[in-house]
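# Build me a model:
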Amino acid sequence: MDESQFPVKTSNSDSNTIAILTWIGTIFFGFIPALIVYLIKKEDPYVQDHAKEALNWSITVMIGYAISWVLMLILVGFLTAFALGIANLVFCIIAAVSASRGDTYRLPFAIRLIK
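Next up, the predicted model:
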C-alpha cells in the first residue's frame, strides 16, 4: 500500500485516547462508539480515520453475524459465529494497541464502505 494514503502520526495524547476508546468500545458495543466518534470528532483527522476503520469493521462483523445466523440452520453457523467473535476481539485489540502508539491500522478483512 502507498504510505501517502495514511494520515501522519499524531503526538496528541487526547487523540490517541479517543482512538483507543473507540476500538475498545467496538468490542463491547459494536458500531455505536465508532459512529458517535465519527459524527462528533470531525476536526481531528487521526481520530476520524480510526473511527472510519472501526465503523467499517463493525459493519463487516454485522454482515458476518447475519451470514452465521443463516448458516446455523445447518449447524456450521455456530462455528463461524464463534470464529467471528474471536477475530473481532483480536483485531480490535491489535488496532487499539496501534492507536496507543499513534499509528493507523488497516484491518485486513474489513469491507470499506465508508471512505
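# contacts, neighbours, all on C-alpha from now
Will do.
# and Ile40, how many residues sit next to it?
11 (other Cα atoms under 10 Å).
# again with Ile18
When counting by other Cα under 10 Å, one arrives at 20 neighbours for Ile18.
# nearest spatial neighbour of it, skipping sequence neighbours?
Val47 (6.8 Å; Cα to Cα, 6 or more residues apart in numbering).
# quick one: the one you found and Leu39 touch, right?
No. Between Val47 and Leu39 there is no contact under Cα atoms under 8 Å: 10.8 Å.
# let's see this one next to it:
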Amino acid sequence: MDQFETDAATPPPPPPPAGTPSKDERQWAMFAHLSALLGGLLTSAFGGWGFFLGPLVIWLMKKDEMPFVADQAKEALNFNITVSAIFLLLVIFTVLTIGIGALLTVPVALVVGITALVLVIMAAIKANEGVAYRYPLTIRLVK
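Alright, predicted model coming up:
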C-alpha cells in the first residue's frame, strides 16, 4: 500500500458538528487567554501594561474569520483591561497616601493577581475544550 493511500476499513474522521469550534479555533482561543500572561511577563518592567496586548492582537487578527476566537479574545481583552485598571487604582491610592496605603494595596494586589492567574488558566482550559468562558466581575468595554 502506498503511503498516501488510506485503508478502506478506517474512514476519515467526521467533520465537527455545526456550531462547534474547530481544533484550530479552540487553540487560537486558548492562546488569546494565555497571551495575557505572556504580555504581562514581558512588560512587567514597564508597569505590566502588556496584559491586554496579546488578546488585542489576536482579536484584531482573527475577528473576521473565526467567531469563537473573536468572542474569547474580546472576553480576555475586557478582563485584562479590568485587571489593569484595578492595579492602576491601587498604585494611585498608594501614591496619594504617601505609601501608607501600601499596607492595604499590597495584599489586595496579591489577591487580585492570584485570582486573575487562576481565572486566566481556567479560561484557557475551557476555550481549548470549545466552551465559551465568561470572566466574573469584568467590565465589558470592547463589544
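# Now the TM-score, please.
The TM-score (TM-score structural alignment, normalised by the length of structure 1) is 0.87; 107 aligned residues with a Cα RMSD of 1.1 Å.
# SS state for the residue nearest to Ile18 of structure 1?
Following DSSP: H, G, I helix; E, B strand; the rest coil, Val47 of structure 1 is assigned to helix.
# Same check on Ile114 of structure 1?
What three-state DSSP gives for Ile114 of structure 1 is coil.
# What is the aligned counterpart of it in structure 2?
Aligned by TM-score structural alignment, Ile114 of structure 1 pairs with Val142 of structure 2.
# now that match: how far from Ser84 of structure 2?
Val142 of structure 2 sits 15 Å away from Ser84 of structure 2, going by Cα to Cα, to the nearest Å.
# Give the buried residues for stretch 118-125 of structure 2.
Buried positions in stretch 118-125 of structure 2, judged by neighbour count with 16 or more other Cα atoms under 10 Å: Leu119, Val120, Met122, Ala123, Ala124, Ile125.
# average distance between that stretch and structure 1?
Superposing on structure 1 places stretch 118-125 of structure 2 at an average distance of 0.5 Å from its equivalents, by mean Cα distance after the TM-score superposition for structure 1.
# in structure 1, what residues pair with that stretch?
Under TM-score structural alignment, stretch 118-125 of structure 2 corresponds to residues 90-97 of structure 1.
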